[in-house]
Structure formats: structure tokens, C-alpha cells
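K.L.:
quick one: sequence plus predicted model below, questions after.
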Amino acid sequence: MLTRMIPEIGHFALIIAALMAVTQAIVPLAGAATRRPLWMAYAAPMALGQFAFVLLAYLCLTASYMLDDFSVVNVADNSNSMLPWYYKFSAVWGNHEGSVLLWSLMLATWGFAVSRLSRGLPRDMVARVLGVMGSVSAGFLLFVLITSNPFERSLPNIPEDGADLNPLLQDFGLVIHPPMLYMGYVGFSVVFAFAIAALLGGRLDSAWTRWARPWTNVAWAFLTVGIALGSWWAYYELGWGGWWFWDPVENASLLPWLTGTALIHSLAVTEKRGSFKSWTVLLAIFTFSLSLLGTFLVRSGVLTSVHSFANDPSRGLFILVLLGITVGLSLLVFALRAPRVSHAVGFGLVSRDSLLLVNNILLVIMTVTVLLGTLYPLLLDAFGLGKISVGPPYFNALFVPLTVLMCVFMGLGPIARWKRMAGSELRRRLWLAGLVALVIAALMPLIYGGEWNPWVSLGLVAALWIVLPLVRDLIDKARKGATPLTGLRRQSLAYWGMVVGHLGMAITITGVTVVSNYSVEENVRMSPGDSVEVAGYTFSMQELKQRRGANFLSDIAVIEVVGSDGERRFVMEPEKRLYLARGMPMTQVALRPGPLRDLYVAMGEELGDGAWAMRIQYKPMVRWLWLGAVLMASGGLLAVADRRYRRRASQSQQRDVSAVQEATA
């Protein structure tokens, strides 16, 4: 009897969570405005209660999937009795309703974490932060309850079995990719809440940036890993061997990452120098707003993409209204409050401050470039002005030069001093690094490809220009200690986080450069006994076989691969699957990964007489793309783990608490 009531329990839990979110949005903010401690004290219990009830609702939906309760419309549309249990688990968020519920759970989780880990902050600040987060949670929970109820029943007409999960989503990458991406998206709500709370409280000083920086770094790290996982999934699952296609939904995740990267650097300047205050607040607002925009694009029905949930446009209208309210009210608060609590801090033309400012401007220009290319076709279509397609040629022509220019300033930044620095000193410290970068970048294409390639040299010089100044800076710091090791040990984890993050960017740029210019692809017809040579490797089809999986049938090609030396022999087995419930064919590629290259084989269509269309690719350094992303995320987390930074923030919080207590005594 209890199992039959699981959906009703989940629905009721969502209603309670929404009521708590509304209470969290109204009462603590009103208490902070009227200086009523009792009202402010509602913030933390409401955040805890909201988290508990949203978690209960999510567990109820998960239980409905695991128990094959096809009376729930969401389960019947996205699961099947033959579906393996781990895909039933991921099917919970493999649809519109479940994904929005996961989003709400992530938002409640961040709110709960803030309430637990911010006890040392001033009471009014915590109340405002949690109040703002409660407002966002209330909007999304109302969205779930009004337009996207995941517990809707189909009683009394219960289907015998479900329609099955989309075969594209039956993959391990989709088990971990959406949660990582959502944690990044939603995590930026924390710095957004801190920024609005600082404006409301008139505390637009360096203190709020110290409180917000760790949350921002963690959210950015999650988003970085989430984007990398999505790129990795597209590479091996879709069968075309690509890792980024400038799909609008891919762009939707890139937009907040770009402004989030600018936000991380802007927060550092605000904390260190007390400048960039307006930049920091606006970047916090726009980063979270772009996360909401991505949600609108994915769920409005205006896009057709393998990544999107093209559903009822009324749902998109709800999110569009929520986005408009969020952006409008936050910009209104900024316009009213920022001029009163900000002040200018000077710095020279040659300084770390100015270089970070230029980098922020470039990142914003890159964001606008991607945003324009993503939205312009949609706006033209919406106003009946025709249909156009904006694809990789547009984005590559604008985004790549801006990235190279950004790398120039990335190399200069770690070497430069705060406030001001002599241009001659900067040249003296960097001329050798620049010369070495140019020489290596010019010679590497000749050594690797046999001929000079200007695009490869440009990409490599950009990557080397990021790394070599860091090497120079590390050498300088090592010389300042009694021994080189002592000098390096003195550096904080925040510094090492910067080093690792910049190194990750350089590795990603190297991977993008090499794989984009030196990939080899052959589309061939192969039958058992046929052979083809690609990039020095001989691919020979030995046989065709079949197997039955849990919910699919597959044809498998057994291909023996022999290296150019005749000694490296291994077997690759690409598959062509037919999923039984949906009757949908899917390609399962065969990969032979390596640190310097991937071999990639995908089965196309059956051509008759035992022959198949085969796509064989040689992908040099493709894994450097994702290795670099992992290092970038690790750099962000290293900064959060810096004990000295946390101790300094804690001491500052204690001083702030004492000041507030004295002022209100």
C-alpha cells in the first residue's frame, strides 16, 4: 500500500518545500530590513527543511523508476522494465520534469550548504543571502508544481510497459554529466545571492568577496567538469568523432563558464585591492542570469538538439518570466545601491590590475560573440524575418582570435605586480619566455607534420605563452628561499591553484590545436577480409557477429589493427545497436585511447552482401582537451582548499560579527 502512495508522498513533499521556499524568501529578508533577529533566524531552518523535502520528493521519483511504476506518466514515458537499473537511476533526470526536479534539488543543496557553512557571517548577511536563494528556489519549485509535475498519474489507464529511455541517454556519461553541469549552473546562485545581499546591506566591500570566492570556485569547477563530460560524451556516443559543434545547447553551458571565469578573477581583484566592485557584482548577476538563459533555451521548445528537452512552449514562457524578474530586479537593486557603496581604486597602465581588467573585457566580448551567434537566428525566426543558420565558421572566425588575444594577457598577468609596474621590468622578465615560445611553436609543426602550419604555430605559441611565464615566476619564487624547494613550499594553495588552472588552459589549447589540424578520417566500405590503411595503421575486418543486450540487439564488427611497425596488434569492436522498445538504431564506437592519439572506429549503415560503411579516424592529442579541463577544475578547488585563505576569511568574519554586535548593542 505504501509503495502505491510513493508518487503522492513526493508530490506533497514538493508542495511543502515550495511553501518553505516562499517563507525563506520573505521572512528573513523582511527581518534583515527591519532588524528583527527572530525573523532573520527563519533562514537556516527553512533552508534545511526545503532541502529535506525536495530530497524526499526526488527519492520518491527515483523509487517510482526503480519499481517500474508505469502509472506515473514520467516513468512510463522514459523507462522500461528491460532497462538496466543504473539507467533507470539516470532516467530520473533524462527528461524535462525530472531534470527540473534535479535542478531544484541542487539549488536546495547549495542553500543548505550555505546555511551550515556560513555560521560565522553576520546574521543579517546570512539572512539576505538565504532569502535571495529562497526566492530563486520558490520560482523553480512553483515551475515544477504548475507546469512540470513529475508525479502526474495516468490512472486508470496504466500501460503494461514503458516507452524506454532515449538510447542516446543510455550511457555512463549521462549518469554523471547532468549532475555535474547542474551543480555548476546552480552553484552560481550562491555568488549571485551574496552580491545582491551585499548591495541590500550596503556592504559592497572586500569582505563579501572573501565569503563568496570559495563558493564561486567550487561552482566554476563543477561547471568546467560538466562541460568536459558533455564534450567527452558527444565524442564517443554520437559516432561522428567530434568534441564541440557550437550547438546552441553547448553554447548555453559555455556562456556562464566564460563570465564565471571573469568573475573568479574579478573577485580576486576586489578582495586583494578593493577595486572592480561594480565589475564583480555585474558579473555575478550576469553569470547566474546566463545559467537561467541556458535553462530557458533547453526547455522552451525553441531549439531542436540532442541535448535539449523540446517541450511545451508555455514552460519556456514561465522560465522566461523568471529570467526577466531575476535580471530586472537585480539590475534595479544594482542601479539604486551600487553608487552609494562603491569607490574607485587607482592602478597603473602596466599592472596586474589592468591586465586582469583587459582579460575580463575580452571574456565579456567572447560571451557576447557566442550569445549573439546563438540567439540571433532564434530572434529572426521568432519575428518572422526568415531562417538563418549560424555554425562553426562564424564562431571559429571570431572566438579563436579572441582566445589567442586572451592568452597573451594570461601570460603577462602572473608576472606583473599589483597597482603598478615598470614596463621595462616586465619586458626584462618575459623576453626569453616569448622568444622560446616563438621558436618552439615555429619548429613543432615541421617536426610533427613535416611542413609548417601557421594555425598550429599560432595555437602552440598561445599555449606556451601561458606556461613559460609561469615557469619563470616559479623560478623566481624558488630563488627566494634558502633552497629552491623551500621557496616553492612557501607558496599558498591559492597560488598553486592559479598555476594548475592556467596549465590546464594551455593543455586544452594544445589539444584543440593539434586535433583540429592533424586529424585523419576515412569513410570506407568494409566486409570480412577487407583492409584499409589510415595514418600508418592497418585496419582489417575479421568477422561480423551479433549479440543480445538487456534491451537491444547489436551487430559487431571485429577489426584487427596493426601498427606501422607490424608488431602492435589489437582488436577493436564497433557496434550497431537496435533498441527494442523504441526500434531506434544507435552507433557504439570502438576506441583505442592513448596519451598522444586515439584510434576511433564507428559503424555506419549496412550496405548489403555483408558490407558496412565504416568511419575510421586518427585523433592526435584529443584527450588533452579533457585533461586540461580536469586540471582547470582542480586549480579552482585547490584555491578553495587553501588553509591560510580560510583562516584569513574566518578571522575577518569574526571581526565583522564583533562589529555588528557592537553596532546593534
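P.N.:
Nice, I can see it. Numbers count the residues shown, from 1 in each chain.

K.L.:
alpha carbons only for contacts and neighbour counts from here, please
P.N.:
Fine.

K.L.:
mind listing the helices for the stretch 451-600 of the chain?
P.N.:
For the stretch 451-600 of the chain, applying DSSP state H, counting those that start in this stretch gives helices covering 454-479, 484-489, 493-518.

K.L.:
for the stretch 51-200 of the chain, same thing?
P.N.:
Applying DSSP H, counting those that start in this stretch to the stretch 51-200 of the chain gives helices spanning 73-78, 85-91, 96-117, 123-147, 173-201.

K.L.:
so which residues make contact with stretch 160-172?
P.N.:
70, 75-81, 83, 87, 91, 94, 237-238, 579, 581-582, 584, 586 (Cα atoms under 8 Å, 6 or more residues apart in numbering).

K.L.:
quick revisit: switch the helices of the stretch 451-600 of the chain over to JSON lines; also include mean neighbour count and distance to Gly536.
P.N.:
Shown next, in JSON lines, are the helices of the stretch 451-600 of the chain (neighbours: other Cα atoms under 10 Å; distance: least, Cα to Cα, whole Å):
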{"stretch": "helix 454-479", "mean neighbour count": "21", "distance to Gly536": "21"}
{"stretch": "helix 484-489", "mean neighbour count": "15", "distance to Gly536": "44"}
{"stretch": "helix 493-518", "mean neighbour count": "22", "distance to Gly536": "13"}
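
K.L.:
give me the most central residue, this protein.
P.N.:
For the chain, the residue sitting closest to the mean C-alpha position, by Cα atoms, centre = their mean, is Leu223 at 2.4 Å.

K.L.:
that one: what's it in contact with?
P.N.:
So Leu223 contacts Met180, Leu181, Tyr182, Met183, Gly184, Tyr185, Ser253, Trp257 (Cα under 8 Å, 6+ apart).

K.L.:
for Tyr65, grab the count of nearby residues.
P.N.:
Neighbour count for Tyr65, taken as other Cα atoms under 10 Å: 26.

K.L.:
just checking, it touches Ser90?
P.N.:
No - proximity of Tyr65 to Ser90 does not meet the contact threshold set by Cα atoms under 8 Å, at 9.6 Å.

K.L.:
got another one to weigh against that:
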Amino acid sequence: MIAEIGHFALVLALCVALVQAVVPLMGANRGWASWMAVAGPASSLQFLFIAVAFGALTNAYVTSDFSVMNVAQNSHTEKPMLYKVAGVWGNHEGSLLLWITILALFGFAVTLFGRNLPPGLKSRALSVQAMISVGFLAFILLTSNPFARLEPPPMDGNGLNPMLQDPGLAFHPPMLYLGYVGFSMAFSFAIAALLEGRVDAAWARWVRPWTLAAWIFLTGGIILGSWWAYYTLGWGGWWYWDPVENASFMPWLAGTALLHSAVVVEKRDALKSWTILLAIVAFGFSLLGTFLVRSGVLTSVHAFATDPARGVFVLLLLCLAVGGSFTLYAMRAPAMKMGGLFSPISREGALLLNNVLMATGAATVLLGTLYPLIADALNLGKVSVGPPFFNAVFLPLMAPMVVVMAVGPMMAWKRGDLAGVLGRLKFAAAIALGGAMLVWFLQGGSAGPWWTGIGFALALWLGLGTLLDLAERIRLFQAPGEALGRAARLPRSSWGMVLAHLGVAVFIVGLTASSAWTTERIQSQKIGETVTVGGFGITLTGVHEVPGPNYTASRASFDISKDGSVIDVMQPEKRTYRMPPRPTTTAAIRSGLLGDLYVVIGDADPKGGYVTRLYFNPCIPWLWAGGALLVIGGLISLGDRRHRIGAPAQAATRRVAA
């Protein structure tokens, strides 16, 4: 009965979404306040119905109701409760319902926290949001019903993919979806602005917190996903340029550009048309990722569906949303006023240059991701585009972007003094150059990769430039006694920028060191045998069977020694799940400031040994630390008073009058 209530709630949500998509938009076009007022209650009611449906599916998983086909295919009575709940979104139908739930949540959040929005803009944005909901609610009801019954119900289910039975995967997809779907709100505001024919500083002030919230969640989701791949898959890496990894990275790049572009609109009333385009592209990339994992064109742990009919439905939604928005953009964008003018050498110019570099990087990733699929569809043969292509093409685009990141915040608006800024940064440049030379010397000159010095120089340049900019803002060197008070009065957005830019610098250190200096040993290792990796002696002392809640594991014990003394014991596992019967690998990781020792146990060999994979990954914890600083910086910026208040009262009043 609860499953039927959930299904009926989705039907009611579709009806409400249809009303929300039509009535407020007509009211905004004709100036009917009563019709515009429908948007808020309709958004709240739609979220209520979808939340009931999501709760009904969660209840089916928690109670192991195997009469629901979705539960029977993706759960099992022996699964721990955490993974029963995570199983709700560990499949196509459930993850799609989560997608729709988050979509409705953002619309509901605008209803709650957007009271200072002009009625016309708010009603148009919520109508556009409802149009997206209509498409996905129709998709789930017509092709992907999560409440379909199974008769007769089995005693037990098939179980969830063992690779997904991990705490990281319990939290990674919801956070990633909050980012993916969150960009729908920026998209809705952009389309509403095109329909209204007005983009100004007030619009940028309203759209920034929603974009920033989506960016924070997407950043956290990507970092969690890479961390899960690192410690769960057992291959010692954290990013492989997988097509679905790329599908999350492209909206992140577009969203990052959108955040910075919106600042220029707010401060200088410039780049309006470009900002609207970025909002459309960011959500378009999110829809593209949804298509890739549900169309059957990919075979991946990330892929949920292999039914081409579902893929055609998502492709149709993608074409309607992106094609329709680009058509509207082509019609309305040329009529927008250009806004404030600025010199190429200015803060606006630096932000625009970084925008162009990030957009070019996103286009490069898009080309590398889609080209093999296009070549296969056109019978041009199987083409593989892997890490060598992306590393050779994408990373050089990011190097000048990092250089500009240190210079841009120190430039003046409208017209800057580049020579003066570079003069103030000469200390940072000298240290960066010295750091590059030191790295080159320590790695034995040409014995190591030539680009490691460049990576460390970029990290030092950005980190020191960011700290120097902060020091100038608080007048640390001019008035040290007042610096603390000035620091306390800095806007939270300024502190958020400082932490985020420092996070990028820290991330570059981890990326460079782990890519250049990772040590790897793969061998057959017998009990009592010692292998040396990264200065550590690693001795296999035994392998024994241990039971798990729904698996059995071969757990190995390794003594870790340094300078002849045992300093740790590491215990990786090779697990075999009962349902579905599938093996997985769980690595043992010893983290430190200078790097990770990474140990994996494999199968036994006929000679009495075990296949072991041993890695030392230098500075790889700096990757996660850099990602954490990005998220923290975003959260601090989101708490800025200007985001809580919204647009200036004068601008808001002027728009209401209009």
C-alpha cells in the first residue's frame, strides 16, 4: 500500500508541476499578481508530494519489501542498514527519484528564502524549474517506475553492487546530485532573465548564492568520489578521466566560471550576456551527465541503465532544454545592454581571461569525452581517449589560469596597473622560481619529470600571491596594530576567496607530487617476505579468513618498518560478497603529511605466495586537503551578509516598480 501511495504522489506532483509551469509564467507576462502568487504554494506542494514518494521508496528498502521490483533487484536482507538506505539511490530508478527530489527541494528553497525576489523574476524562475520537473517526472512515470510490483515476491533480493557498499558511496551520490541539480536554479534564473529582458547587478546578487551552493555540493561530491576511487578500487589512483568523471567535472568548470562572471555583473554591470550563457551551459553539462549514465552508451560502475529507450527519452529532454534555451538566448541576448566598459588590464579582464580558459578547458574535456562515442556511432572504429590526451591538452590550459589567479584579485576594477601588481608580487615570483629550482635539484635534475618544478612553482606563486593580497587588504605591513581588526571586518566572501585559492595551491602540490613521484611495486609475496617501497619495509606476516555481515574476507597482515623498527600494522582485505557473489578489494592506507603508504592484497598463487600491490603516493593527502579548503571557502562565502540580504533595496524597489 505504501508503494502505491508513493506512485500516486508522483502522479500528483506531475499535475502540480504542470500548473506551476504554466500559471505563474502567464501571470508574469500579463502582470497578474494572483497568478504569479501560485508559484510559491505550487512549488511547496510539489516538493511535499515528491518527498512522500521518496520516503515511500526508502521505507520499502528499510523494511526489505521485495514485492517492489526495485528493492528486490538492489537490496538483500543481510545488507547493513546504511547500505539498505544507500541502495535507494544505487540504481537507475531510485537515483532518478533522488534527482527529482533535489530538483523540487531547490524550488522549495527559493520559495522559502526568496521573499525579497521581485515577483516577476521569482514566478518566471519557478515556472522554468517546474518545466524541468515535468520532463523528469514524465520520464520516471513512463519509463522508470520505482514502485513497480513483483509477483510473486522473492524471499531475498539480489543485493546491491558490492563496489557501492561503502560509506563513501552512501554520501557521494547525494552530494554530487545536489551540485548537478543545483545548477538548475541558476539556469532557471537565467531563462527568467531572458524572458524578462533584464540582467543587472541585482539579478547577479540573487543568482550567486544558488550557484555557489550548487558549486559547493558539486565540489564536495567530486572530492568524495575521487577519495572513494582511491581507497576502494585498489588501483592506487584517484582520477582516470572516466567519461562519467568528466561529466561531473565539466559542469564544475562552467559553474566556477559562472561564479566569477556573476561577480563582474554585480560589481561592474558587465559580461551580462556571457554570464547568462554560462548558466545555460553549466546546467546543460549536468543534463549531459544524466544522459551518459542512463543511455546505455557507457559501460561503467557509474552507469545506471542500459535501456536505449530510456536514453532516447533523456536525449530528448536534453535537446529540448538546451536547444530551447540556446534559441531563446540567440533571440534575446543581442538586445541586452553591454553595461560597464573596462580595460583588458583590470580585474574584470583577469576574471574574463580565467573564464575563457575554464570554458576552453571544459570544451576540451567535452571533446575528449564524446569523440569516442561519436566515432563509434558513425562506424569510424573504436577510438580510445584516455589520460594522456587530457593531461597533454587540459593541464597546459590551467597553468596560465593559475598565474592569473594570483594577479587578478590585486588588480583594480575598470583599469588596473599590471606593472605595479607584478612589482608587489616579485617576492612571490622569486620564491616560486627558487622552489622550482630546488625541486629540480632534489629529483636529480633530468632524472625526474621536467614539469614537476613548474607544478610546485605554480603552487607557490598562487599561495604566496593569495596571502600577499590578504596582507594588503588588512594593511598588515602598513598598520600592523590595526590588522586584526581589519581582518575581522573583511567580508566573508573575501575570506572564502582566500581559502578557495589557497585550496587550489594545496591541491596543485598534491597533484604534482603524486603524479611525478609515485612508487609502485607489484609482485608475488610469500609469508615473511619483505618488500621495500618509499623507504618503508613491508613484511607479509599472514593471511586469514574473517567473516563480514554479508561477505567473507581474506585479511592480510603487513608489518610496516622504518629504520629497522616496526611502526605500524596494515590489514588490507579481499572480500567476496554472498549476494550478488562478487569479489572486491579493500586497500589499507597509512596516511602522513608527506604521503600515503598504500597496500593491496590479491589472489594466492600456486607457489604459496600472494599477489600484492604496494604504493607510496607522495603528498596525496594534500589533494583532499585542497578540496576541503575549496568547500570550506565556499561555505564561508555563502554566509556573506550580502547573500543573506539579497539585492540592494534600491535595485529591488526599482525592479518591483517596473
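P.N.:
Okay, I see it. Bear in mind the structure is a predicted one, so any value in this text is a computation, not a measurement.

K.L.:
and the contacts of stretch 160-172 of the first structure, which of them are buried?
P.N.:
For those, a burial check counting by 16 or more other Cα atoms under 10 Å picks out 70, 75-81, 83, 87, 91, 94, 237-238, 579, 581, 586.

K.L.:
if we can go back for a sec, of the contacts of Leu223 of the first structure, just say which sits nearest to Thr280 of the first structure.
P.N.:
Comparing the contacts of Leu223 of the first structure against Thr280 of the first structure with Cα to Cα places Trp257 closest, at 14.8 Å.

K.L.:
quick one: the closest one and Ile509 of the first structure, what's the gap?
P.N.:
The gap separating Trp257 of the first structure from Ile509 of the first structure is 16 Å, by Cα to Cα, to the nearest Å.

K.L.:
repeat for Gly636 of the first structure
P.N.:
Taking Cα to Cα, one finds Gly636 of the first structure at 18 Å from Ile509 of the first structure.

K.L.:
could you do Pro256 of the first structure as well?
P.N.:
19 Å.

K.L.:
map Asp401 of the second structure across to the first structure for me.
P.N.:
Actually, residue 401 of the second structure is Met rather than Asp. Using TM-score structural alignment, the partner of Met401 of the second structure in the first structure is Met406.

K.L.:
ok, its match - how many residues close by?
P.N.:
Neighbour tally, Met406 of the first structure, other Cα under 10 Å: 21.

K.L.:
contacts for the host helix or strand of it next, please.
P.N.:
According to DSSP states H and E, Met406 of the first structure maps onto helix 392-412. Here helix 392-412 of the first structure makes contact (Cα under 8 Å, 6+ apart) with 245-246, 355-356, 358-359, 362-363, 366, 369-370, 373, 458-459, 462-463, 465-470, 502.

K.L.:
what sits against the residue lying closest to Met541 of the first structure once chain neighbours are set aside?
P.N.:
Closest residue to Met541 of the first structure apart from its sequence neighbours, by Cα to Cα, 6 or more residues apart in numbering: Ile559 at 4.3 Å. Each residue near Ile559 of the first structure by Cα under 8 Å, 6+ apart is listed here: Phe539, Ser540, Met541, Gln542, Glu543, Val571, Met572, Glu573.

K.L.:
if we can go back for a sec, export the helices of the stretch 451-600 of the first structure to TSV and tack on distance to Ala212 of the first structure?
P.N.:
Output for these, formatted as TSV (distance: least, Cα to Cα, whole Å):
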stretch	distance to Ala212 of the first structure
helix 454-479	27
helix 484-489	27
helix 493-518	15
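
K.L.:
quick one: which of these is nearest Ser278 of the first structure?
P.N.:
Of all these, helix 493-518 comes closest under Cα to Cα, at 23.3 Å.

K.L.:
report the separation between the residue nearest to Val512 of the first structure when sequence neighbours are not counted and Trp465 of the first structure.
P.N.:
In space, and not counting its chain neighbours, Val512 of the first structure is closest to Leu625: 6.4 Å by Cα to Cα, 6+ apart. As defined by Cα to Cα, Leu625 of the first structure lies at a distance of 18 Å from Trp465 of the first structure.

K.L.:
what's the answer for Ala18 of the first structure, then?
P.N.:
Ala18 of the first structure is 51 Å from Trp465 of the first structure, by Cα to Cα.

K.L.:
again, but for Pro393 of the first structure
P.N.:
Distance of Pro393 of the first structure to Trp465 of the first structure, computed by Cα to Cα: 26 Å.

K.L.:
could you do Val175 of the first structure as well?
P.N.:
Distance from Val175 of the first structure to Trp465 of the first structure, by Cα to Cα: 37 Å.

K.L.:
and the helix or strand following the helix holding Met406 of the first structure, how far from the second structure on average?
P.N.:
Next along the chain after helix 392-412 of the first structure, taking DSSP H and E as the criterion, comes helix 423-449. With mean Cα distance after the TM-score superposition for the first structure, helix 423-449 of the first structure departs from the second structure by a mean of 2.3 Å once superposed.

K.L.:
buried residues in helix 423-449 of the first structure?
P.N.:
For helix 423-449 of the first structure, the neighbour count (16+ other Cα under 10 Å) marks Leu426, Arg429, Leu430, Ala433, Gly434, Ala437, Leu438, Ala441, Ala442, Met444, Pro445 as buried.

K.L.:
against which helices or strands is it packed?
P.N.:
Packing contacts for helix 423-449 of the first structure, counted by 3 or more Cα pairs under 8 Å, 6 or more residues apart in numbering; DSSP states H and E, involve helix 454-479.

K.L.:
and the helix it packs on, how far out from the chain middle?
P.N.:
Centroid displacement of helix 454-479 of the first structure relative to its chain, using Cα atoms, centre = their mean, to the nearest Å, is 26 Å.
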